[in-house]
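Asker: need a 3D model of the sequence below.
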Amino acid sequence: MDWDPALYRRYEDERTRPAAELLARVPLASARRVVDLGCGPGNSTELLVRRFPAAEVIGVDNAEAMIVAARQRLPQSRFELGDIGTWQPAGDAPDLIYANAALQWVPGHEELLPRLFSLLAPGGVLAIQMPDNRQEPTHRLMRELAGRAPWAAHIGDADRVRTELLTIGGYYDLLAPGAADVDVWHTVYQHRMASAGAIVEWVSGTGLRPFLDPLPAELRASYLKAYEQGVDAAYPVRSDGRRLLAFPRMFIVARRPA
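Answerer: Just a heads-up that it's a prediction; the model follows:
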């Protein structure tokens, strides 16, 4: 997919809030080696650098544009292109593997999460946050439109563009047998958005990418027009003229035995 760091950063405060809340629950007083999987433009990596100033912090992303933006933001940190699905640490095992809003794009969680957990140093922590919004109006509408002509022929199977998450209990059951502790929770943020267009702009930087990228320019414009009309109907104007964008997110923090 064609990721745009500038568009992603347009709502950086809202995107970084769950990253910070995930990191706040990581039970590590210190760390020598920290890996940020799916680091994007480095906003989450910056949190890790501040939390663990003595650690080697490595950011990994599969989008070259994101890596370039992250290196500009944090020139003292190391960033590398990599595929989360096959990633392996080079050198010492990390004390923290941190993945904020990234694993929802990677299939096979039944194998992926135990594999990542096994790569940690003794006492290490796997910390994950994933949007859990496939059934929200924003994402249902993406798939509904993608199944209609004239867009369907270009987009293909809309149900396969993002990984279907397990239940929160399912993730607990995956990690708990080999963990010293597993903390799971679910939060629904209510983001105050200026307009239906602002909601479309938000998701254009992430969730809409697999639907927009395959479309030629003229069909992309018509898809976005129909999508904004649907968003306008689904998210009513509140008493202050804004819209409330409900955004559920799932959090997992699992610690290996020391």
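
Asker: going by C-alpha atoms from here, please, whenever you check contacts or count neighbours.
Answerer: Fine.

Asker: which residue ranges of the chain form strands?
Answerer: Ranges of strands in the chain, per DSSP state E, are 33-37, 56-61, 78-81, 96-100, 125-131, 181-193, 243-255.

Asker: buried set for the shortest one?
Answerer: When you say that, I think you mean strand 78-81. Residues 79-80 are the ones in strand 78-81 that count as buried (16 or more other Cα atoms under 10 Å).

Asker: by contact count, what packs against it?
Answerer: The contact analysis (3 or more Cα pairs under 8 Å, 6 or more residues apart in numbering; DSSP states H and E) places strand 78-81 against strand 56-61, helix 64-73.

Asker: most tightly packed of the ones you listed?
Answerer: strand 56-61 (a mean of 23; mean count of other Cα atoms under 10 Å).

Asker: who's in contact with stretch 6-23?
Answerer: For stretch 6-23, contacts defined as Cα atoms under 8 Å, 6 or more residues apart in numbering pick out 41, 43-44, 47-48, 100, 127-129, 191, 201-202, 204-206, 251, 253.

Asker: now the helices for the chain?
Answerer: Remark: helices assigned in the chain by DSSP state H are 5-9, 12-24, 43-51, 64-73, 109-118, 137-146, 152-155, 168-175, 196-204, 209-212, 217-234.

Asker: dump these to CSV, plus distance to Val35.
Answerer: Listed next are the helices of the chain as CSV, based on distance: least, Cα to Cα, whole Å:
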stretch, distance to Val35
helix 5-9, 20
helix 12-24, 13
helix 43-51, 9
helix 64-73, 14
helix 109-118, 11
helix 137-146, 29
helix 152-155, 33
helix 168-175, 19
helix 196-204, 26
helix 209-212, 25
helix 217-234, 36
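
Asker: to compare with the earlier structure, here is another sequence to fold:
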Amino acid sequence: MWNPDAYLAFADQRGRPFFDLMACVNADDPRRVVDLGCGPGNLTATLAQRWPRAVIEAWDSSPEMVAAARDRGLDARVGDVREWSPAPDTAVVVSNATLHWVPDHQALMVRWARELATGSWIAVQVPGNFDAPSHRAVRELARSDRWAEPLHDFPFREGQVEDAVGYAGLLVDAGCAVDAWETTYVHELSGENPVLEWITGTALRPLNSRLTDLEWEQFRAELIPLLAAAYPRRPDGRTLFPFRRIFVVAQVG
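Answerer: The predicted structure follows:
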């Protein structure tokens, strides 16, 4: 289960990559814009503001996220992005911080490029921080004797996503004009355990269904000193949290 409130705890910082991504989509007056992995809809709503005449189509695999998006007035539906196919009038496909959850998403992106009409846009952003200290700490703790049994299938691994060159190559080969890049954002976080709270809303989510409530709290407690060592709090009380992200914007040829 996704928790929209936990995800939105850092809404401004999580939202910035979306706007950086969409700034490179030069669609003029699209008829249909699709957000695959719309989450709670706070960012999807900005697509309707940018293109008020477009039909906004929103998908997410989480019923909780879809309910939150519908509360914002969006026509959101529960669905697996692997099952989505573009309607003939689809002009822009956006997938922000979603495809890293999808096995073999590279083939999915190539399929979209082949199914979309010439001139359509594909805009994708994925985290590129699976080898960051935060994720290494989670993996190491999950593999420890205490947690190896309940968390033996913890999904995050190194190499879960391509780099910018990898994604660019896939879509160039599919006949697209491509703009791909990487950015490392350095977030200024505050609070007692801010990195833990950040990853609780995303990277730690798969653990929740694998652990009891008591185990969940114990696992999080054991993470605190590991994250504190990797991301020490500054004398001014802030914690600097670098976060690498990978972007690709493609126009179908």
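
Asker: nearest to Ile58 of structure 1, of the helices of structure 1?
Answerer: Each of the helices of structure 1 has some distance to Ile58 of structure 1 by Cα to Cα; the shortest is helix 43-51, at 8.0 Å.

Asker: list the buried residues in that closest one.
Answerer: By neighbour count on 16+ other Cα under 10 Å, the buried set for helix 43-51 of structure 1 is 43-46, 48-49, 51.

Asker: relative to structure 2, what is the average displacement of it?
Answerer: When structure 2 is superposed, helix 43-51 of structure 1 averages 1.3 Å from its matched positions, counting by mean Cα distance after the TM-score superposition for structure 1.

Asker: against which helices or strands is that helix packed?
Answerer: helix 12-24, strand 33-37, strand 56-61.

Asker: quick one: closest of the ones you listed to Glu136 of structure 1.
Answerer: Here helix 12-24 is closest among the helices and strands packed on helix 43-51 of structure 1 (Cα to Cα), at 17.2 Å.

Asker: check the mean deviation of that closest one from structure 2.
Answerer: Averaged over the aligned pairs, helix 12-24 of structure 1 sits 0.7 Å from structure 2 after superposition, using mean Cα distance after the TM-score superposition for structure 1.

Asker: and the angle from that helix to helix 43-51?
Answerer: If you take axes from the mean of the first three to the mean of the last three Cα atoms, to 10 degrees, helix 12-24 of structure 1 sits at 50 degrees to helix 43-51.

Asker: just give me the closest of the buried residues of helix 43-51 of structure 1 to Leu96 of structure 1.
Answerer: Nearest to Leu96 of structure 1 out of those is Leu48 (Cα to Cα; 9.7 Å).

Asker: verify the stated contact: that closest one with Val57.
Answerer: Yes: using Cα atoms under 8 Å, Leu48 of structure 1 is in contact with Val57, at 7.3 Å.

Asker: excluding chain neighbours, what is closest to the residue nearest in space to the middle of structure 1?
Answerer: What sits nearest the mean C-alpha location of structure 1, by Cα atoms, centre = their mean, is Ala101, with 1.5 Å. Excluding its sequence neighbours, the residue lying closest to Ala101 of structure 1 (Cα to Cα, 6 or more residues apart in numbering) is Met130, at 4.6 Å.

Asker: now check structure 1 for the residue matching Arg220 of structure 2.
Answerer: If you follow Arg220 of structure 2 across to structure 1 using TM-score structural alignment, you land on Leu224.

Asker: count the neighbours of its match for me.
Answerer: The number of residues packed near Leu224 of structure 1 is 20, by other Cα atoms under 10 Å.

Asker: okay, it and Asp183 of structure 1: tell me how far apart.
Answerer: Note on Leu224 of structure 1: its distance to Asp183 of structure 1, by Cα to Cα, to the nearest Å, is 39 Å.

Asker: now do Gln88 of structure 1
Answerer: 24 Å.

Asker: go on, Ala234 of structure 1?
Answerer: Where Asp183 of structure 1 is concerned, Ala234 of structure 1 sits at a distance of 33 Å (Cα to Cα).
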